[in-house]
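> following is a predicted model, sequence given first.
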Amino acid sequence: MSSDSGYTWRPITVDDTDTFLRLRHALAEADDTGDHFGRDQVTETFASSYIDFPRGSVGVFTEGGVVEDGEAEGGEMVAYCYLQARTAADPVHEFRMSGGVHPGHRGRGLGTRLLEWAAEAVVPLHLERFPQAPLSLNIGTLVGHTAMEQLFADQGYQQRRWFNTMRIDLGRELPGAPLPEGVTVRTFAPECSEDARTVRNEAFRDHWGSTETSPEIWQQVTSGSAFRPDLTVVAYQDGEPLALVLTEEFDEYRAATGKRDLYIGLVGTRRSARGRGLASALLTQVLARARAEGFDTASLGVDADSPTGALGLYQRLGFRAEQVWVVQSKPIGVGAPVV
């Protein structure tokens, strides 16, 4: 733990959930990210085995007052950063980073110090997993935030890949997309979970920045509080899983906007089944179900340069881009001193 300039720096713990949530809400509102984080998502983040919170996280807190027993009470979290390892280094271990600074505490150098901390803290965490592989730090930032873009440029980050957040109004007429002959659709159930993971891993093997989803991560996804198994579907032909649409619903988004949005977390088709219209057919089925259940919109994120032409597919179905995100990336010299 360290304390300077009116702030205390220390690892984030589960006891910080309330103040962490307040900070995330402030960031979502100030930066218009649409990132409405809920208590369940915080709890699930703390449970991840790919985030080492004691060594791979830091919270910046205002210095607290004094309680009756004379001990200093915890202050409010005004900035944070945590690091998330990947399941593979293919060929680079692209360590993911999440972080932010409360709008009322910007311009004081906290963002710079967080990035400096991350570049140092990530090295031992990387060496424990993939000691022979090169290392980079990656984070997604919203395009158009000039000060943020300058911060990362000053720290040696480069903009590498662009992604669109897209949304469709479910009140509009949805296009039809029939299933190919011989294909059946199953609503997600535990007995088809491994089939769905197989589809996910093969479908995204040629996508930028994607690594294998391990059984552990898949279990976390499909048991998460936001997961909607009743609106998640797997396509089969002759008993072979071919395609997948996985969905989630975030209560915090509904609380913040007054609207129900179905988040489409995954759309994937195995290579051997591409070009048959499976993704379109599954998506239109899911969207129709969502509208019947009372959802107002559906949203998703897509690589602007997806090798499968996903951006065009979503546009044809009626999705429209709302935001553009860019992956900021910085190579880290493993074993080299951080200055």
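Received it, and whenever you're ready, just let me know what you need. Numbering: from 1, shown residues only.
> going forward, measure contacts between C-alpha atoms and count neighbours the same way
OK.
> for the longest helix seen in the chain, which helices and strands make contact with it?
Longest helix in the chain, counting residues (DSSP state H): helix 110-129. Contacts defined by 3 or more Cα pairs under 8 Å, 6 or more residues apart in numbering; DSSP states H and E place helix 110-129 against helix 53-56, strand 77-84, strand 93-101.
> okay, buried residues for it please.
Residues 110-111, 114-115, 117-123, 125-126 are the ones in helix 110-129 that count as buried (16 or more other Cα atoms under 10 Å).
> also this one, for the comparison:
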Amino acid sequence: MPGAAVVPGTAAAPRTTAATGGVAAPGGVAAPGSATVPLAVRAGAPAVVPPPAAVAGLEWRPLGAVDIGGLTDLVGRIEDADDPPYRTSAEEIVEYFDSGHAWSAMGGWDATGSLRAFGFVRVRHGDTSLLRAFCSGGVDPLWRHRGAGSAVLDWQVARGRQMLVETGKEAPARIVVHVDEGMDALTRLIEARGFEPRRWYTEMRRDLSLPIPEVPLDRHLAVVPWSPDLDDAVRRAHNRAFGDHWGSQPHTPESWRQGRTHFAPGWSFVALDRSSDRAQVAGYLMSGRYEQDWPALGWTEGYTEIIGVLREWRGRHVATALMTEAMRAYRDSGMQYAGLDVDTDNLTGAVRLYAKLGYEVTRTSAMYTVEI
């Protein structure tokens, strides 16, 4: 759930955004003139960030891996109360502490020693041309409306500014919060602190009981199962395909392998062009299996984590062939639906493609940012 919403509850950011070809609206830049002003000046980071304000009778201290059990219990209580259409697994909570990010976290404990609130700020090491501080957190349902959420958010914004400067890099930067539809209290809270909506995402599903079309490809193109020996070639293809995608940053071999707790190799595919002596990756589709979400969703689904087609092969039905192959794999595993999340401003025609394949909208979310 990296990048999830702050308070009063937790809400997942798009796990990944499916984009045919990896091209969306150009962007990802900060305010005009930022390129000429050092980040240390733009960020206005405080020299010292104290713990959140002492509210609601909570004692605050840094969260660490030793607190994973209490954090897992707290996230479970929050999601049981808010009933979002997903659930965060214990394995995903462990990923909060992964080495692919610089991270900072605070927890608030009550007098009995129970964790009642938490906040994370995470900055990915691999970000280069755009630096991002992702905020996530939540407050126990029994401890809401006492000021804990505001205290956590104020700490996150201050710490986010500080951590962006600590990267030592000079680039546009932003502090990011993702918000699910219907989270009006959270929206008011972050807007009062200068966050503005920057991007909107649509969750979609496709009924797998409907016929799945056959998609013929050019003679030298073929869709093959994902395999470990293709993985780094897919990573390099992904960096090329998403090089001009809004806000996208390149993956290192290390960052590419992280966050794969629920990766489904058997549901993932690569489109290869064998027109030359050396096969080239023309496109790819990677899937996730989030069984913990299915009771909350009310159906089973194979989830398309990410799909990309390189520029040279766009317009040749590669994306459609990858998606229909994944649909068949989901269906053959007994799934009821295929699911994905798409950036609604995607300029590649992704939303139209998905609708043509039978996908329907289920919910929406938004990315709010403070641009630095």
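Sure, I can see it. Keep in mind that what you see is a predicted model, and the values were worked out from it rather than measured.
> report the TM-score for the pair.
TM-score of the superposed chains, computed with TM-score structural alignment, normalised by the length of the first structure, equals 0.86; 316 aligned residues with a Cα RMSD of 2.0 Å.
> for residue 255 of the first structure, grab the count of nearby residues.
Neighbour count for residue 255 of the first structure, taken as other Cα atoms under 10 Å: 11.
> check which helix or strand it maps to.
Here residue 255 of the first structure sits within helix 251-257, counting by DSSP states H and E.
> can you name the next helix or strand after that helix?
Following helix 251-257 of the first structure in sequence, per DSSP H and E, is strand 261-269.
> equivalent range in the second structure for that following strand?
The aligned range for strand 261-269 of the first structure in the second structure is 301-309, by TM-score structural alignment.
> mean shift between the matching stretch and the first structure?
For stretch 301-309 of the second structure, the mean distance to aligned residues of the first structure following superposition is 0.9 Å (mean Cα distance after the TM-score superposition for the first structure).
> show me where the stretch 201-350 of the second structure has its helices.
Counting by DSSP state H, counting those that start in this stretch, the stretch 201-350 of the second structure has helices at residues 231-241, 253-257, 294-297, 318-332, 350-356.
> any idea which of those helices is most buried?
Across the helices of the stretch 201-350 of the second structure, averaging neighbours per residue (mean count of other Cα atoms under 10 Å) puts helix 318-332 on top, at a mean of 22.
> residues in the first structure aligned with it?
Taking TM-score structural alignment, helix 318-332 of the second structure hits residues 278-292 over in the first structure.
> near residue 60 of the first structure, how many other residues are there?
There are 24 residues near residue 60 of the first structure, going by other Cα under 10 Å.
> residue in the second structure paired with it?
Using TM-score structural alignment, residue 60 of the first structure sits opposite residue 108 in the second structure.
> skipping adjacent residues, who's closest to that match in space?
residue 60 (4.4 Å; Cα to Cα, 6 or more residues apart in numbering).
> in this structure the one you found contacts residue 110, no?
No - counting by Cα atoms under 8 Å, residue 110 is not a contact partner of residue 60 of the second structure; they are 9.1 Å apart.
> looking at the two, which is more packed in?
Remark: of residue 60 of the second structure and residue 110, residue 60 carries more neighbours, 21 against 15, as counted by other Cα under 10 Å.
> about what we covered before: who touches the helix holding residue 255 of the first structure?
Defining contact as Cα atoms under 8 Å, 6 or more residues apart in numbering, one finds that helix 251-257 of the first structure is touched by 34, 35, 36, 37, 38, 226, 259, 260, 261.
> aligned partner of the first one in the second structure?
Aligning on TM-score structural alignment places residue 34 of the first structure opposite residue 85 in the second structure.
> what about its match, how many residues nearby?
By other Cα under 10 Å, neighbour count at residue 85 of the second structure equals 16.
> cool, the one 5 residues further on as well?
By the criterion of other Cα under 10 Å, residue 90 of the second structure has 17 neighbours.
> from residue 323 of the second structure, how far out is the closest residue to it other than its chain neighbours?
If the residues on either side of it in the chain are set aside, residue 90 of the second structure comes closest to residue 72, at 6.1 Å by Cα to Cα, 6+ apart. Using Cα to Cα, to the nearest Å, residue 72 of the second structure is found at 34 Å from residue 323 of the second structure.
> then residue 162 of the second structure?
41 Å.
> most neighbours of all the contacts of helix 251-257 of the first structure, which one?
residue 261 leads the contacts of helix 251-257 of the first structure on contacts (other Cα under 10 Å) with 24 neighbours.
> corresponding residue for residue 182 of the second structure in the first structure?
Counting by TM-score structural alignment, residue 182 of the second structure corresponds to residue 144 in the first structure.
> assign its match to helix, strand or coil.
Assigned with DSSP: H, G, I helix; E, B strand; the rest coil, residue 144 of the first structure falls in the coil class.
> follow-up on the earlier one: ok, the residue nearest to residue 108 of the second structure to residue 155 of the second structure distance?
When residue 60 of the second structure is compared with residue 155 of the second structure (using Cα to Cα), they lie 11 Å apart.
> can you check residue 147 of the second structure too?
Taken as Cα to Cα, the span from residue 147 of the second structure to residue 155 of the second structure is 13 Å.
> can you check residue 82 of the second structure too?
23 Å.
> now residue 333 of the second structure
Applying Cα to Cα to residue 333 of the second structure and residue 155 of the second structure gives a distance of 45 Å.
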